[in-house]
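S.K.: give me the fold of what follows.
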Amino acid sequence: MEGKDPVAKVPRRYWDDMWLTDALPAPLDFSSGVRVKPVSRHIRDFVAAHVGHLGPAPTVVEVGCGGSVWLPYFRKVLGWRAAGVDYSPRGCALARRVLDRAGVDAPVHCCDLFAPLPELIEAFDAVVSFGVAEHFVPTSRVIGALARFIRPGGIVVTMVPNLTGWLGALQKRLNRSIYELHVPLTPASLAQAHADAGLEVLEAGYVSTADFYVAIADGKTDEAQLGPRLALKGMRLLSKVLWLAENLSCPVPSTARLSPYVGCVARKPG
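M.R.: I've put the predicted structure just below:
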């Protein structure tokens, strides 16, 4: 694949600072009777619908695994042979702590996804990423880099925040500097990036109903922020109402305006 070299919209120190914490994220638990955000179930179902067809114990690498709660779930619950890759040493350390808490043995490799360790190239059946691809331009170049981790016939599962909907509009008002670290992508543009990387697109679409808790405010309390903050409170309340409907078995469709994520699945030729 030819084209411009990828340019990161996020400096490395951003990731190191993000993972400068002693707190571990809550583990995923989809057991009956356990209250969980429907968003997490939708992400799980989107990924598992495709990776699950690769065999009883597919090899799966999560790129951008810093502090990941998905690695232990993939290995312990779904039985996938999971591994992680992250650019930040702090992110890798946190991912290992999360795995240790779950009693899961899975390797975590600290390396640049554009310069992977030789033993990781074409070593997996699937590569998944949550919130990675939108931090680079052009998007097709990072997708091509992700595809290097999988064998011919393997799949790339890419999930990015939906910043072309109301979430993006609010994020731009609440904290423009955070918004500008991302490339807003639609299902069509994300699918095109996978196609431009030489992959066969299997599915692309909006994922889940709503989750305005992922919006990040800038900490300011001036009057200019009053409107956006009130809007954020309202949208978070709407998120809870939609989650309640989902938990009461009332399906809520994914939409361009409200869905928190955009997902794409594509196959590597061969």
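
S.K.: contacts and neighbour counts: CA atoms only from here.
M.R.: Will do.

S.K.: the strands in this protein, which residues?
M.R.: For the chain, the strands defined by DSSP state E occupy 7-8, 59-63, 81-86, 108-110, 124-130, 136-137, 150-161, 200-207, 261-267.

S.K.: nearest to residue 250, of these?
M.R.: Of all the strands of the chain, it is strand 200-207 that lies closest to residue 250, at 16.4 Å by C-alpha to C-alpha.

S.K.: and the angle from that closest one to strand 150-161?
M.R.: Note on geometry: by axes from the mean of the first three to the mean of the last three C-alpha atoms, to 10 degrees, strand 200-207 and strand 150-161 are set 20 degrees apart in direction.

S.K.: residue 270: neighbour count?
M.R.: Counted by other C-alpha atoms under 10 Å, the residues lying close to residue 270 total 7.

S.K.: re the thing from before, is it possible to export the strands of the chain to JSON lines including distance to residue 176 and mean neighbour count?
M.R.: Output for the strands of the chain, formatted as JSON lines (distance: least, C-alpha to C-alpha, whole Å; neighbours: other C-alpha atoms under 10 Å):
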{"stretch": "strand 7-8", "distance to residue 176": "17", "mean neighbour count": "14"}
{"stretch": "strand 59-63", "distance to residue 176": "26", "mean neighbour count": "26"}
{"stretch": "strand 81-86", "distance to residue 176": "26", "mean neighbour count": "24"}
{"stretch": "strand 108-110", "distance to residue 176": "30", "mean neighbour count": "21"}
{"stretch": "strand 124-130", "distance to residue 176": "21", "mean neighbour count": "23"}
{"stretch": "strand 136-137", "distance to residue 176": "17", "mean neighbour count": "18"}
{"stretch": "strand 150-161", "distance to residue 176": "15", "mean neighbour count": "24"}
{"stretch": "strand 200-207", "distance to residue 176": "23", "mean neighbour count": "20"}
{"stretch": "strand 261-267", "distance to residue 176": "19", "mean neighbour count": "26"}
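
S.K.: which one of those strands lies nearest to residue 214?
M.R.: So among these, strand 150-161 is nearest, using C-alpha to C-alpha, at 9.0 Å.

S.K.: this one next, for a side-by-side:
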Amino acid sequence: MDNQLTDRAFWVNYWESKTGLSVNIPANYLFHQQLQQIIVKNKVQTAIELGGFPGYYAVFLKKYFKLDVTLLDYFVHRPITNKLLEVNGLQESDIHIVETDLFKYALEIQYDLVLSCGLIEHFHDTADIINRHIAFVKPGGTLFITLPNFKALNGWFQKKYDKANYDKHNIDCMDPALLANICEKAGLEVQQSRYFGNFSLWLENEQEKPKAVRALKKSLWLAGKLFTKVFPFNSKQLSPYIIVEAIKKAN
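M.R.: From the prediction side, this is the model:
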């Protein structure tokens, strides 16, 4: 069975449907605290973002931490990434870009930090895709993976109102214990594997959805935000993300 739940045509259509991709990345970008802690603690100098087009985290790492950054994806539309760099005060040469199939790529160098945000859930074989990440990590380096938690309320909403998008995700992999176990079996020291964020709700291409669905989404979003502002906690039921941080043991 093909390991991928998506293909290149899916991602071409996905990104071509988006507007306003060239945004100014703020210093408090999602997961900024976790990444800053990793970079400072482990003296990170090099990083690669896997499956990250248009390169938001690659830009974030270059802009605020001056890392030597690479972006690898099997669909890269250079004008979009170049515009993103320009908006953030960077040059085209500030980020190394590799447009290739991760499953066919001949690994040449390893990195202090290997990250992906919203990649591993698009594959059937979770252990395989994580091990492909690990291959990029230097001994002593850090693996940082984030993915959506569709076992939460957000997942129910996706399944009910955007089934096509929901079906492009491997729901079974959205399990912190499973992800930690895969990393441990690969010889990594897991620093954290947990649900992250108090609450959020989203729809892809929201403006194309019926007005009633958009109204329901807005009301649920407001209710969830108010509730978790009063009672802030991370949970399987409400947290929109899962994060995994693990260190590759030095030789």
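
S.K.: TM-score of the superposition?
M.R.: Once superposed, the chains reach a TM-score of 0.85 (TM-score structural alignment, normalised by the length of the second structure), with 244 aligned residues with a C-alpha RMSD of 2.7 Å.

S.K.: what residue of the first structure matches up with residue 200 of the second structure?
M.R.: For residue 200 of the second structure, the aligned position in the first structure is occupied by residue 211, per TM-score structural alignment.

S.K.: now residue 114 of the second structure
M.R.: In the first structure, residue 114 of the second structure lands on residue 127 (TM-score structural alignment).

S.K.: what comes up buried for the top helix by length along the second structure?
M.R.: Of all the segments of type helix in the second structure, defined by DSSP state H, the longest one is helix 211-230. Residues of helix 211-230 of the second structure classed as buried: 214, 217, 220-221, 224-225, 228 (neighbour count, 16 or more other C-alpha atoms under 10 Å).

S.K.: next: stretch 103-121 of the first structure.
M.R.: 104-111, 113, 116, 121.

S.K.: gap between the residue positioned nearest the centre of the first structure and residue 269 of the first structure?
M.R.: Geometric centre of the first structure, nearest residue: residue 130, 1.3 Å, by C-alpha atoms, centre = their mean. From residue 130 of the first structure across to residue 269 of the first structure, the span is 23 Å (C-alpha to C-alpha, to the nearest Å).

S.K.: kindly report the same for residue 70 of the first structure.
M.R.: Taken as C-alpha to C-alpha, the span from residue 70 of the first structure to residue 269 of the first structure is 27 Å.

S.K.: between these two, who's got more neighbours?
M.R.: Neighbour comparison, residue 70 of the first structure and residue 269: the larger count goes to residue 70, with 21 against 12 (by other C-alpha under 10 Å).

S.K.: from residue 130 of the second structure, how far off is the counterpart of that one in the second structure?
M.R.: Under the alignment defined by TM-score structural alignment, residue 70 of the first structure is paired with residue 57 of the second structure. For residue 57 of the second structure, the distance to residue 130 of the second structure equals 18 Å [C-alpha to C-alpha].

S.K.: and if you look at residue 16 of the second structure?
M.R.: 28 Å.

S.K.: of those two, who's got more company?
M.R.: residue 130 (19 against 10).

S.K.: gap between stretch 79-91 of the second structure and the chain center?
M.R.: Relative to the chain's own centre, stretch 79-91 of the second structure is displaced by 20 Å; criterion: C-alpha atoms, centre = their mean, to the nearest Å.

S.K.: which outside residues touch it?
M.R.: Applying C-alpha atoms under 8 Å, 6 or more residues apart in numbering, the contact partners of stretch 79-91 of the second structure are 21-25, 53-55, 59, 63, 92.

S.K.: between those residues, which is nearest residue 238 of the second structure?
M.R.: residue 25 (25.8 Å).

S.K.: counterpart of the closest one over in the first structure?
M.R.: So residue 25 of the second structure corresponds to residue 28, using TM-score structural alignment.

S.K.: OK, contacts around its match?
M.R.: Residue 28 of the first structure neighbours (C-alpha under 8 Å, 6+ apart): 69-70, 73.

S.K.: which of the residues you listed does the second structure keep?
M.R.: Cross-checking the contacts of residue 28 of the first structure against the second structure gives 69, 73 as conserved contacts, using both residues aligned by TM-score structural alignment, their matches' C-alpha atoms under 8 Å.

S.K.: number of nearby residues for residue 52 of the second structure?
M.R.: Residue 52 of the second structure, neighbours per other C-alpha under 10 Å, totals 22.

S.K.: that one and residue 71 touch, don't they?
M.R.: Yes. Counting by C-alpha atoms under 8 Å, residue 52 of the second structure does reach residue 71; the two are 6.6 Å apart.

S.K.: so what sits against both of the two?
M.R.: Common neighbours of residue 52 of the second structure and residue 71 (C-alpha under 8 Å, 6+ apart) are residue 58.

S.K.: any chance you could map the helices in the stretch 51-200 of the first structure?
M.R.: 70-76, 89-102, 139-147, 166-174, 176-179, 187-196 (DSSP state H, counting those that start in this stretch).

S.K.: how close does the shortest one sit to the second structure?
M.R.: Right, the one you point to is helix 176-179 of the first structure. Helix 176-179 of the first structure, aligned to the second structure and superposed, deviates on average by 1.1 Å (mean C-alpha distance after the TM-score superposition for the first structure).

S.K.: which strands or helices does that helix pack on?
M.R.: helix 166-174 (3 or more C-alpha pairs under 8 Å, 6 or more residues apart in numbering; DSSP states H and E).

S.K.: for the helix it packs on, buried residues please.
M.R.: 166-168, 170-174.

S.K.: how far away is residue 73 of the second structure from residue 193 of the second structure?
M.R.: On the measure of C-alpha to C-alpha, residue 73 of the second structure and residue 193 of the second structure end up 24 Å apart.

S.K.: which residue lines up with residue 241 of the second structure in the first structure?
M.R.: Match for residue 241 of the second structure (TM-score structural alignment): residue 261.

S.K.: quick one: contacts for that match?
M.R.: Contacts of residue 261 of the first structure by C-alpha under 8 Å, 6+ apart are 159-162, 206-208.

S.K.: repeat for residue 29 of the first structure
M.R.: residue 36.

S.K.: gap between the most far-flung residue of the second structure relative to its centre and residue 167 of the second structure?
M.R.: Largest separation from the mean C-alpha position in the second structure: residue 212, at 29.4 Å (C-alpha atoms, centre = their mean). For residue 212 of the second structure, the distance to residue 167 of the second structure equals 22 Å [C-alpha to C-alpha].

S.K.: how about residue 215 of the second structure?
M.R.: From residue 215 of the second structure to residue 167 of the second structure the distance is 23 Å (C-alpha to C-alpha).
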